[in-house]
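# let me see the structure of the following:
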Amino acid sequence: MSKTANPYDLLVIGSGAAGLSVALGVLAQKPKARVAVLSKNDLSEGSTKYAQGGIAAVLDAADSTESHIADTLNAGAGICVEPAVRSVVEGAREAIDWLIANGVIFDQEDGGLHLTREGGHSHRRIVHSADATGRAVQTTLEARIRESGAELFEFHNAVDLIREKLPQGRRGRCIGAYALDRRDGRVHRFAAKTVVLATGGASRVYLYSSNPDGSTGDGIAMAWRAGCRVANMEFSQFHPTCLYHPKAKSFLVTEAVRGEGGLLLRPDGTRFMDDYDPRAELAPRDIVARAIDDVMKRMGCECVYLDISHKPAEFITSHFPTVHAEALKFGIDMTREPLPVVPAAHYTCGGVLTDLAGRTDVDNLYAVGEVSFTGLHGANRMASNSLLECLVLGAAAARDIIAKTGAIAEIPELAPWDETWVTDSDEEVVVAHNWDELRRFMWDFVGIVRSNKRLERAKHRVRLLLDEIAEYYGSFRVTNDLLELRNLAMVADLIIKSALARRESRGLHYTIDFPTPDTVAPPQNTILVPKTFSNRRVT
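Purely as a prediction, here's the structure:
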């Protein structure tokens, strides 16, 4: 099946807050634009839906944008790009107003928005919808996109981006993508004048993750293969508190539990965060995650505990209904007892290098949200800045795309997907085995605490896996599992390369070989350049 007869004006790959913000932003100004949205699963099944805490925005007279900027720079451990931080923070109020105008309902207090506080923030500035803000945002934007006239392709997993072929073997602008329809196993062509990657992060590269199963680094891997630079892939954020239970699958316990007075306890009931940081439970996530990891290793325990049972039961159930209900499924009543918690991979702070309009190194290709690197997060993302980035930079990308409307040349016919030399696989166990091996050695060797020896071991293993996956990919018809494994292995390689290149500990990257930040050389972002790097550079 070909979509090239009448190319789309815009192809958005990803259906979370970032992708839908771009699509809706373009359609608001250009209602007749042909817009396609690809979603790997059903439209709602992405990381946005699972974001519990909220959206950081300066809305209190006692707060200020300068304070929010300072908090973000501090959490980023010296390598945030300040213009990016300022741009996103200053766009927060407009983003919240846009969500409210589209129907998102946030918690109210005394006639205004209720603001909570999370780790790293010096003020209450988290706008939220109970403890299910992401779900409120996702369901509202999904409703808007379904009534917008956009063409929606659910259960379509993008395989690769397509770049225009130029003389002398050069590659030009992005003109579309191939995507696997997971329902019939066929690969389709989608031609488009502009393509936006909004595929989220890559936290499923680790054995334990708070992310949904689809967070496999697809956009980062596709952009790298297409010739885009990536940056700061060594900074994988581990959320300190995910529910620990053999039957609980990656359930995140929101940061706001600590923000509202929750205490972290050893198995013997004693507090420990005061031993690691003067901010205690309100320290940034990297510090809290390392502290929990240290306690677990020192004591040989499988988890620590998060206790907010000293608060009134009504306060807990009204502020944290989602967490309370989920814990009850496993026989844990957080109004009466502490929650068992462990760290889990949560957010990819690095990604595809972009400017503040979402433009990548490849013409007509944008990246927005967790898939991208703008410089906002630096070496550690501060809580509730992620949805904010999706919204502010989604709107910026939409404005840039609209400004270019009419100036983009016609799209040539795309070559059909070639399956001439491949067959159906009769060894799916190979994919399952490699998937398991990859995530286990990434957790063991490239996790919360690293060393050169561990990283070298991981480097050797991922190279073997990449060769094996490439051979398998070239021999058999693609499946969803194979595509995700291929992308995860490539992203793992980028993470390992970046971690080996940083010879210091900073933010989320902690290595026992270089346990302190480098105070001699100015702090730098880690930028990797593919062999197929485009001539155009993001400025």
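
# only C-alpha atoms from now on, for both contacts and neighbour counts.
Noted.

# ok, then the element right after whatever helix or strand residue 95 lives in?
Secondary structure assigned from DSSP states H and E places residue 95 in helix 92-101. Using DSSP H and E, the next helix or strand after helix 92-101 towards the C-terminus is strand 108-109.

# alongside the first, I'd like the structure of this one:
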Amino acid sequence: MTAWEAEADLVVVGSGVAGLTAALDAAEAGLRVVVVTKDAADAGSTRWAQGGVAVVVGDVPGDSVEAHVADTLAAGGGLSDAGAVAEIIAEGPAAVARLRARGADFDPGPGGRLARTREGGHSAFRVVHAGGDATGAEIERALVTATTDRRLPLLTGHVAVDALRDERGAVSGLAVLDDAGRPGVLRAPAVLLATGGYGQLYASTTNPETATGDGIALALRAGATAADLEFVQFHPTVLYTEDLLAGSSNRRAPAVGRRPLVTEAVRGEGAVLLDRAGRRFMTAVHPLADLAPRDVVAAAITRTLADTGADCVHLDARGIEGFPQRFPTVYAACRAAGIDPVREPIPVTPAAHYACGGVVTDRHGRTGVPGLYAAGEVARTGLHGANRLASNSLLEGLVVGARVAHAVAADRCVPRPATAEVLAPSPAVALAPRPVVQRAMTGAAGIGRDAAGLAAASDVVEAHTALGVPVDRAGVEDAALTLLAQAVLAAAGTRTETRGCHVRTDFPERDDVWQRQSLVVALDPDGRPVVRDETAAVGAA
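Model prediction:
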């Protein structure tokens, strides 16, 4: 029994860069659009993005779209879809131009050009930014303002529970719960998932509390597949602080929850990483040293911590002129923690940051379920492969968000046969306590994994799992995290090699038997995630 029902042509789940770009473009194409988000409109991951948007506009001597493509493929560790990479990157300039036309204000550079910075894995200064290190916040502001100005319906405080489907399995709507647990239904022939990633699987992450994998879980339950879930990117430089342990006046432990990011652009502007003895260690690891791809830097920091017994390494940014003005967000976070980056190195450590995999889609956001689309971090388009190149995420959201809008409009022109009554999904799902899931994943599925640890973590999650019916947002999130934990552990246990941000200590070498093999995860008849004996489609148009 639902408390209310409404109708639309397209329901967008999520109010970040991908979701709002798609919503605005679809509305301009004449579609009736409703945007649904479980929190406030700006509470997702987009506003926390600091570095910028990687894009080749053509005004940086020596840089090119081809060079950006090459850098992306190199970072992807052989698992990127070369066709998807080329198409998405080529459409970046137009996507950024549309964003600026919608009011986004990027930092100006000399000669009337946009200012640029460089981040890890990039061969050129091609990252445009806003507010110094507040690019995501500016993009979110501009898109929310444009959505409000256009008076698009924005349903906040409503969590997506399941996609409703007809007897053929095609999408016919979305079931939601509001903050009081009241159910509602949005009937629509198209649903776009733009819900972000699953950083909250881990005890320490750069992600906000909303990043609980809801979209991937919903897509799997609807019959879609996911791929590359084992590739969880850990950002190398997250501000290291400590929390006072409960019941103790002097014992402390590393802080958990969402941790302040120290953008990679700080290293792009000249900062270097130091071990506890004050020695640079990245120069012996990679030709790009401190600007190596993220997976390389994060793994090197982890090894350094293990070798030295330290809790953190340090990022020396004292040589950056005007640090407080160039990086106001980082500076404020450091000062709040009692650190002055102008006068002392910043203590940093890796933390869960970005899901390189997600719901399998084509290059226009279509999943294997008719009427179900995905864009942004929730999706696996083939752009990122085994490791995302820095600042390609906002780019992907802008480009694929626009592509989804066009795909939905085009797909409406293809008539669907008449169908019977909507089939309601089964309400019972696997649920495990969130702290149990986070401890298991942090201990066994972070940087450095092995078969014994992955199996033990899987056993722990299984032992604490029971079937239940989510009745509120917390329940929906816990169900998603439980399913994602099972899926990530299954994929990570299956991939017996080290590639990109998947590091197996018991299989430390890259094994090119796995080259271009993306592991596909689907639900079995009992609703459990399993790795299929197939690989994800590569090169889908």
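
# what helices and strands are in contact with the helix holding residue 95 of the first structure?
helix 386-403 (3 or more CA pairs under 8 Å, 6 or more residues apart in numbering; DSSP states H and E).

# the helix it packs on packs against which elements?
Short answer (3+ CA pairs under 8 Å, 6+ apart): helix 386-403 of the first structure packs on helix 17-29, strand 55-56, helix 82-90, helix 92-101.

# the second structure: matching residues for that one?
Mapping helix 386-403 of the first structure onto the second structure (TM-score structural alignment) gives residues 393-410.

# circling back: need the helices and strands packed on helix 386-403 of the first structure in TSV (columns: distance to residue 74 of the first structure).
Shown next, in TSV, are those (distance: least, CA to CA, whole Å):
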stretch	distance to residue 74 of the first structure
helix 17-29	25
strand 55-56	15
helix 82-90	11
helix 92-101	19
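
# would you mind finding the most buried of these?
strand 55-56 (a mean of 28; mean count of other CA atoms under 10 Å).

# how big is the offset of that one relative to the second structure?
Compared with the second structure after the fit, strand 55-56 of the first structure shows a mean deviation of 0.4 Å (mean CA distance after the TM-score superposition for the first structure).

# the next helix or strand after that strand: how far from the chain's middle?
Later in the chain than strand 55-56 of the first structure, the nearest helix or strand by DSSP H and E is helix 65-75. Mean C-alpha position of helix 65-75 of the first structure versus that of the full chain (CA atoms, centre = their mean, to the nearest Å) differs by 21 Å.

# longest strand of the second structure?
strand 346-355 (DSSP state E).

# pull out the buried positions in that one.
Residues 346-355 are the ones in strand 346-355 of the second structure that count as buried (16 or more other CA atoms under 10 Å).

# now swap in stretch 232-247 of the first structure and tell me
If you call a residue buried by 16+ other CA under 10 Å, then stretch 232-247 of the first structure has these buried ones: 232-245.

# want to throw these into JSON lines with secondary structure and distance to residue 357 of the first structure?
Formatted as JSON lines, those follow (DSSP: H, G, I helix; E, B strand; the rest coil; distance: CA to CA, whole Å):
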{"residue": "232", "secondary structure": "coil", "distance to residue 357 of the first structure": "19"}
{"residue": "233", "secondary structure": "coil", "distance to residue 357 of the first structure": "21"}
{"residue": "234", "secondary structure": "coil", "distance to residue 357 of the first structure": "24"}
{"residue": "235", "secondary structure": "coil", "distance to residue 357 of the first structure": "23"}
{"residue": "236", "secondary structure": "strand", "distance to residue 357 of the first structure": "24"}
{"residue": "237", "secondary structure": "strand", "distance to residue 357 of the first structure": "24"}
{"residue": "238", "secondary structure": "strand", "distance to residue 357 of the first structure": "28"}
{"residue": "239", "secondary structure": "strand", "distance to residue 357 of the first structure": "28"}
{"residue": "240", "secondary structure": "strand", "distance to residue 357 of the first structure": "32"}
{"residue": "241", "secondary structure": "strand", "distance to residue 357 of the first structure": "33"}
{"residue": "242", "secondary structure": "strand", "distance to residue 357 of the first structure": "33"}
{"residue": "243", "secondary structure": "strand", "distance to residue 357 of the first structure": "37"}
{"residue": "244", "secondary structure": "coil", "distance to residue 357 of the first structure": "39"}
{"residue": "245", "secondary structure": "coil", "distance to residue 357 of the first structure": "42"}
